[in-house]
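# Give me a model of this one.
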Amino acid sequence: MKELHIQGGNSTPEIQGDWERGVLAMRGDSYPENSFEFFGEVIQWLEDYLGQDGRPLQLELRLVYMNTSSVKAMMDIFDLCEDAFGKGREVRVSWYYDPRNDRVFDLAEEFREDCSFPFEILADGGA
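This is a model prediction of the structure:
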């Protein structure tokens, strides 16, 4: 179907959506001027993917810093995942963080508390 690639910038993460593999990956800082606009394409890709044939979805996150509006957008993404998981879709998150940055671990932990699907928080020395 369709691949998604958003080049990362100073205030925006790099985002890759691999339709065939069922992987949505995000890497970098996220504090765009308009998070709703920036993440709109990502949310649309995710809605399209989850509306298809029921294949598994894997989110691979290496997010370092997120402003409040990016956190809200990520909550919307996790809500879509939660809804799909509740309908029997295999969904899992792997959130990689630099072990020297406790704030990222704490943020990932807050998200994980609200999710019932598999959600790993993994130390990544190469992040």
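# drop to CA atoms for contacts and neighbour counts, all remaining ones
Fine.
# For Asp53, grab the count of nearby residues.
For Asp53, the neighbour count with other Cα atoms under 10 Å is 8.
# And for Glu113?
Residues lying near Glu113 (other Cα under 10 Å) number 9.
# how much space between it and Trp95?
13 Å (Cα to Cα, to the nearest Å).
# Please give the structure of this sequence too, so both can be compared:
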Amino acid sequence: MEPLKIPATSNTPEVDFDFDQNRFCLKGESHPEDVTAFYQPVMDPLEAHLGNLGDGTCEFVLEFIYFNSSSAKIVMTLMDLIDEAAEAGATVNVKWVYDPEDDNMLELGEEFGEDLEHAKFELVAQESE
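Model (predicted):
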């Protein structure tokens, strides 16, 4: 499958999905006017790909600066897809990258990580530049 690359905007995250390498990254802010219009073309191919992953390995890197409640629902859906793939036999590693000065994003990462039963979840503090 062709890679899916969408550059970040002021209200949508960068999407960098490399289906051949099984590496999926979302990075930036997420508060699009129409969450469904932005995320549906991202989530549909990902869901199909994860459904066919079998016992393969994949990695997700989630590096949000901010997301609104509508985007949080998408992240919950993503976590469900990730956990389903892991439960079906895939090795799924999730890295939640956060600014060490952003307690809110750390707490959100901890909450999302607790919901995963089968995938490996890791909180990663950004290194200062």
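# Can you pull the TM-score for these?
Put the two chains on top of each other and the TM-score (TM-score structural alignment, normalised by the length of structure 1) is 0.93; 127 aligned residues with a Cα RMSD of 1.4 Å.
# which residue in structure 1 lines up with Ile82 of structure 2?
Under the alignment (TM-score structural alignment), Ile82 of structure 2 pairs with Cys81 of structure 1.
# Find the helix or strand that that match is a member of.
Assigned by DSSP states H and E, Cys81 of structure 1 falls within helix 68-86.
# how about that helix: buried residues?
Across helix 68-86 of structure 1, burial judged by 16 or more other Cα atoms under 10 Å covers Ser69, Ser70, Val71, Ala73, Met74, Ile77, Phe78, Leu80, Cys81, Glu82, Ala84, Phe85.
# In CSV: those residues, plus distance to Gln7 of structure 1.
Listed next are the buried residues of helix 68-86 of structure 1 as CSV, based on distance: Cα to Cα, whole Å:
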residue, distance to Gln7 of structure 1
Ser69, 19
Ser70, 16
Val71, 19
Ala73, 18
Met74, 18
Ile77, 19
Phe78, 22
Leu80, 23
Cys81, 23
Glu82, 27
Ala84, 27
Phe85, 29
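# of all these, which comes closest to Pro13 of structure 1?
Ser70 (10.4 Å; Cα to Cα).
# From Asp29 of structure 1, how far off is the closest one?
From Ser70 of structure 1 across to Asp29 of structure 1, the span is 10 Å (Cα to Cα).
# Show me what counts as buried in stretch 87-107 of structure 1.
Buried, per 16+ other Cα under 10 Å, within stretch 87-107 of structure 1: Arg89, Glu90, Val91, Arg92, Val93, Ser94, Trp95, Tyr96, Tyr97, Asp98, Val104, Phe105.
# what's in contact with that stretch?
54-65, 81, 84-85, 108, 117-127 (Cα atoms under 8 Å, 6 or more residues apart in numbering).
# how much space between the residue of structure 1 most remote from its centre and Ala123 of structure 1?
What lies farthest from the middle of structure 1 is Arg100; by Cα atoms, centre = their mean that is 21.1 Å. Arg100 of structure 1 sits 9 Å away from Ala123 of structure 1, going by Cα to Cα.
# Kindly report the same for Tyr96 of structure 1.
Where Ala123 of structure 1 is concerned, Tyr96 of structure 1 sits at a distance of 6 Å (Cα to Cα).
# Ok, Asp53 of structure 1 next?
Asp53 of structure 1 is 32 Å from Ala123 of structure 1, by Cα to Cα.
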